[in-house]
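S.K.: sequence-free structure coming up:
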């Protein structure tokens, strides 16, 4: 039986910097480090990117150690020998066997201690979040009850993702706790190549201690703990793959504490007024860009809520004119099922990490949220006037936000030069790109779902749009004692 060692065998999907056709689409852990400067990026699904990045950072820290602080990072040139030190670490006699996917000896993120020969387990497809299995249908997957053919690379990646995102439920109701990467938006700093991406997401001791945690040891070096490296190589489940890759056995593993007991290094804290802070999460059906000002909060006076990797990156003075960020999450529903996966990539200007840039960005989000509520009321009033049982509110909201999803880069660009926009977004005299985009999106959404071809429809359209226009084109209150001037909105009927 082939043990399929993950250090030597290709299983990590990547994209190369050059376009040469002889470069493989899968690489081993050894090649992922030795050729890291030639690899552009990982090439995988959102949850796979999170799990793989956490593993690569874990190996980097295990091989290189951890700098004491930002100055120490620069003094020792942390990571200059990543391409040689990490592969040497992986080839150590006490490390290499622990990356076998199969075999009778130690296995990668697996343990057989709690299983007997009579245990049946579950089909391997049942732990793959994007595949259908049993009563878990998928839109793009229609495989029946017949066993699926599995390859070692896909089985290894599926196993790694399960340990990072274990969600429990009927499959393993006896296992308590979730995977450490679950229930939070995960931020990954992107570099020009895979080597830079790995190093940008490494931490220093000072930043790590600020969250009340230590480095610890990877799970393959001994007994798993609840510190950083064990969370990056998690074993919330004791797993064992059958030799034919058809089934997997599951038992209780090392339960990892969750927020607020432990703060995940790639998660952002979302401050809630008069409540305990919580991890920022993706909202189904809502673009991640609407929370970008929370993701970039590096203000110590406000609790420095940004992810720890971004804090450490900032302390090293490496934030440049533009910083590429990847943000994504595997979204868990309330019934212990995976609901969706979401991801976004941003090129964040330097000023968006400052109070001025974030304030402008936040005011832009507040404005489009306020207009969304006015659009809701306008469409509802239109429907009520026509005695509609169900006004097309949902359709209008979808149209509005879909338009702004395509325009949100204008708001990011504005935050790069907040000093150029002295007039408040959405105010009477505002003519900035974001105010104009919000006005256009609201009018187009209202027009799309509120037809005006009959006299009754025209009457309802006019009645509904008046409050919307007053919100889109507000008038400043005149000084006390001044006589109001009569104005009439242009309805563009």
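M.R.: In hand now; what should we look at? These numbers come from a predicted model, not from an experiment.
S.K.: When you work out contacts or count neighbours from here on, use the C-alpha atoms and nothing else.
M.R.: OK.
S.K.: Is the residue nearest to residue 298 when sequence neighbours are not counted part of a helix or strand, or is it coil?
M.R.: Closest residue in space to residue 298, ignoring its immediate chain neighbours: residue 304 at 4.9 Å, by CA to CA, 6 or more residues apart in numbering. Secondary structure for residue 304, judged by DSSP: H, G, I helix; E, B strand; the rest coil, is coil.
S.K.: Give me the neighbour count for residue 304.
M.R.: By the criterion of other CA atoms under 10 Å, residue 304 has 15 neighbours.
S.K.: contacting residues around it?
M.R.: Contacts here follow CA atoms under 8 Å, 6 or more residues apart in numbering; on that basis residue 304 touches 297, 298, 311.
S.K.: redo that, cut-off 10 Å
M.R.: Listed by CA atoms under 10 Å, 6 or more residues apart in numbering, the contact partners of residue 304 are 268, 269, 296, 297, 298, 311.
S.K.: ok, residue 6 touching residue 101?
M.R.: Yes. Using CA atoms under 10 Å, residue 6 makes contact with residue 101 at a distance of 6.9 Å.
S.K.: Overlap in contacts, these two.
M.R.: 108, 152, 153, 156.
S.K.: Could you dump the contacts of residue 304 into JSON lines and include distance to residue 454?
M.R.: Formatted as JSON lines, the contacts of residue 304 follow (distance: CA to CA, whole Å):
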{"residue": "268", "distance to residue 454": "51"}
{"residue": "269", "distance to residue 454": "52"}
{"residue": "296", "distance to residue 454": "49"}
{"residue": "297", "distance to residue 454": "51"}
{"residue": "298", "distance to residue 454": "54"}
{"residue": "311", "distance to residue 454": "59"}
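S.K.: and those, which two are the farthest apart?
M.R.: Maximum pairwise distance in the contacts of residue 304, criterion CA to CA, is 12.3 Å, between 269 and 311.
S.K.: here comes the other one, which I'd like you to weigh against the first:
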């Protein structure tokens, strides 16, 4: 909206993120930034796993900007309620930095309109038809909004959810926040724009993906969750001492967040600070954008390294010896990776480390706190320079609830029990494959479906398995062990048809293998 001010047009500030509800809360609707820090504190962030991660990062960036504890002692003394008191004054002081629309819109780059106009004039000068040049200068369609991406012009619409619709201001705000860290790589950015940093030559026709999503399958991110959002934020905050000691961040001094000081271009001083700092991990300006009407001007922003070049985020799980990462896998829920996520607790040399989990758990290991280990992300694939969601790609997330003081002593038992479930799963795959081979069926397809069903059944009692492993409840171990045996029987029975005579013969033959497997003493003992 424009207002005439003595012959000059001024954009009106509207929709302030401090005041307006736009943050999704699980089973509660939306709250404002101010509402996050009001009692009773909201319990958990809503949205899909990528939106949750982006929102948590943004809220952490706001908390760290309001107050970064000097060391662990300072962090502990502050506590969750202390944090909740420190942030609101910061939001009030910087309220004018949180307008979604206006002269300085939140996490947006108004200068992009000048670049678009310059390109349009250049096209007209070169002989491009006026209608074509005008069409190229229009903002792009945002799409459904739940993916941090713009729709491709030739997308095949398969479901109603893929149809673009007019987004509310709350949905646009969430889209902008998610986009900064998780933008899909591809060619849907504005083309032939002059770089914002004069002489910058790092861009191609295909924009790099946001640093939090990666350029391969999709990074798996993990955080500690508390009893409510304020506890979660407090648990995951870093101290200045930790930031300075970490090898993850090249720039270790305090960096103004982008809502206080936006970068002027791809390689200006502020851009380099955001690229190399902890603040840049929390709010990465990977796209330079501007909301316009129901659309968006959309250009590639700061370019970040990938994991292949040494990029690390605290919430990523990395094996520093091999460089291997934990990726998102829709066929393997994150709870099945709990042994890897927590392997820093073991004495093994070859182990994964998630800095976000390791640092937080170290600080609270002597506190009897009921916490969660949450992991999530989205599986993507790349084709001809574009990242997209196709076929069986999907969002994944899971949470494991533990008592922090029990974890260190019970981790070995938990790791052994998860490994035993993997052993059962592998054996199930083997016997279903044998059944299929006897009938000349596609063994891989049947066995894969059987394993997926097995793990779906196991998930129902997974939290119970965690509790038994950490609390050493021998009496419950026997009953849950029988349940997991039943999961193997059920998955085999439902995955292997036995209606015809030949099917029944093959089914019975391999069912006997299952029975013999469990009658062996060592396998009975290995259930739990």
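M.R.: Ah, there it is. As the structure is a prediction and not an experimental result, all values here were calculated from the model.
S.K.: Fetch the TM-score of the aligned pair.
M.R.: Remark: TM-score between the superposed chains equals 0.80 [TM-score structural alignment, normalised by the length of structure 1]; 447 aligned residues with a CA RMSD of 3.2 Å.
S.K.: about what we covered before: now go through the contacts of residue 304 of structure 1 and say which are in strands.
M.R.: Judged by DSSP state E, strands contain the following of those: residue 269.
S.K.: of the contacts of residue 304 of structure 1, closest to residue 445 of structure 1?
M.R.: Of all these, residue 445 of structure 1 sits closest to residue 296, with 30.4 Å by CA to CA.
S.K.: In structure 2, what sits opposite residue 256 of structure 1 in the alignment?
M.R.: When structure 2 is aligned by TM-score structural alignment, residue 256 of structure 1 is paired with residue 304.
S.K.: ok, the counterpart of residue 192 of structure 1 in structure 2 - how many residues close by?
M.R.: Correspondence of residue 192 of structure 1 to structure 2, assessed by TM-score structural alignment: residue 227. For residue 227 of structure 2, the count of nearby residues is 15 (other CA under 10 Å).
S.K.: contacting residues for residue 227 of structure 2?
M.R.: 41, 42, 43, 44, 369, 370, 371, 372.
S.K.: And the helices in the stretch 151-300 of structure 1?
M.R.: Remark: helices assigned in the stretch 151-300 of structure 1 by DSSP state H, counting those that start in this stretch are 152-165, 194-200, 205-210, 228-232, 292-295.
S.K.: Quick check: residue 370 of structure 2 touching residue 402?
M.R.: Yes. Using CA under 10 Å, residue 370 of structure 2 is in contact with residue 402, at 5.9 Å.
S.K.: Have a look at these two and say which one is more surrounded.
M.R.: Between residue 370 of structure 2 and residue 402, residue 402 has the larger neighbour count (other CA under 10 Å), namely 19 against 13.
S.K.: which SS state does the aligned residue in structure 1 for that one fall under?
M.R.: Residue pairing (TM-score structural alignment): residue 402 of structure 2 is matched to residue 348 of structure 1. Assigned by three-state DSSP, the conformation of residue 348 of structure 1 is strand.
S.K.: so where do the strands sit in structure 1?
M.R.: With strands called from DSSP E, structure 1 shows them at 12-16, 26-27, 39-42, 122-123, 186-189, 237-241, 247-252, 269-270, 278-279, 322-332, 338-349.
S.K.: now those strands in JSON lines, with distance to residue 148 of structure 1?
M.R.: Below are the strands of structure 1 laid out as JSON lines (distance: least, CA to CA, whole Å):
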{"stretch": "strand 12-16", "distance to residue 148 of structure 1": "21"}
{"stretch": "strand 26-27", "distance to residue 148 of structure 1": "21"}
{"stretch": "strand 39-42", "distance to residue 148 of structure 1": "25"}
{"stretch": "strand 122-123", "distance to residue 148 of structure 1": "9"}
{"stretch": "strand 186-189", "distance to residue 148 of structure 1": "31"}
{"stretch": "strand 237-241", "distance to residue 148 of structure 1": "14"}
{"stretch": "strand 247-252", "distance to residue 148 of structure 1": "10"}
{"stretch": "strand 269-270", "distance to residue 148 of structure 1": "40"}
{"stretch": "strand 278-279", "distance to residue 148 of structure 1": "37"}
{"stretch": "strand 322-332", "distance to residue 148 of structure 1": "24"}
{"stretch": "strand 338-349", "distance to residue 148 of structure 1": "21"}
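S.K.: wait, which of those is closest to residue 437 of structure 1?
M.R.: strand 338-349 (19.5 Å).
S.K.: Can you list the buried residues in the closest one?
M.R.: 338, 341, 342, 343, 345, 346, 348, 349 (16 or more other CA atoms under 10 Å).
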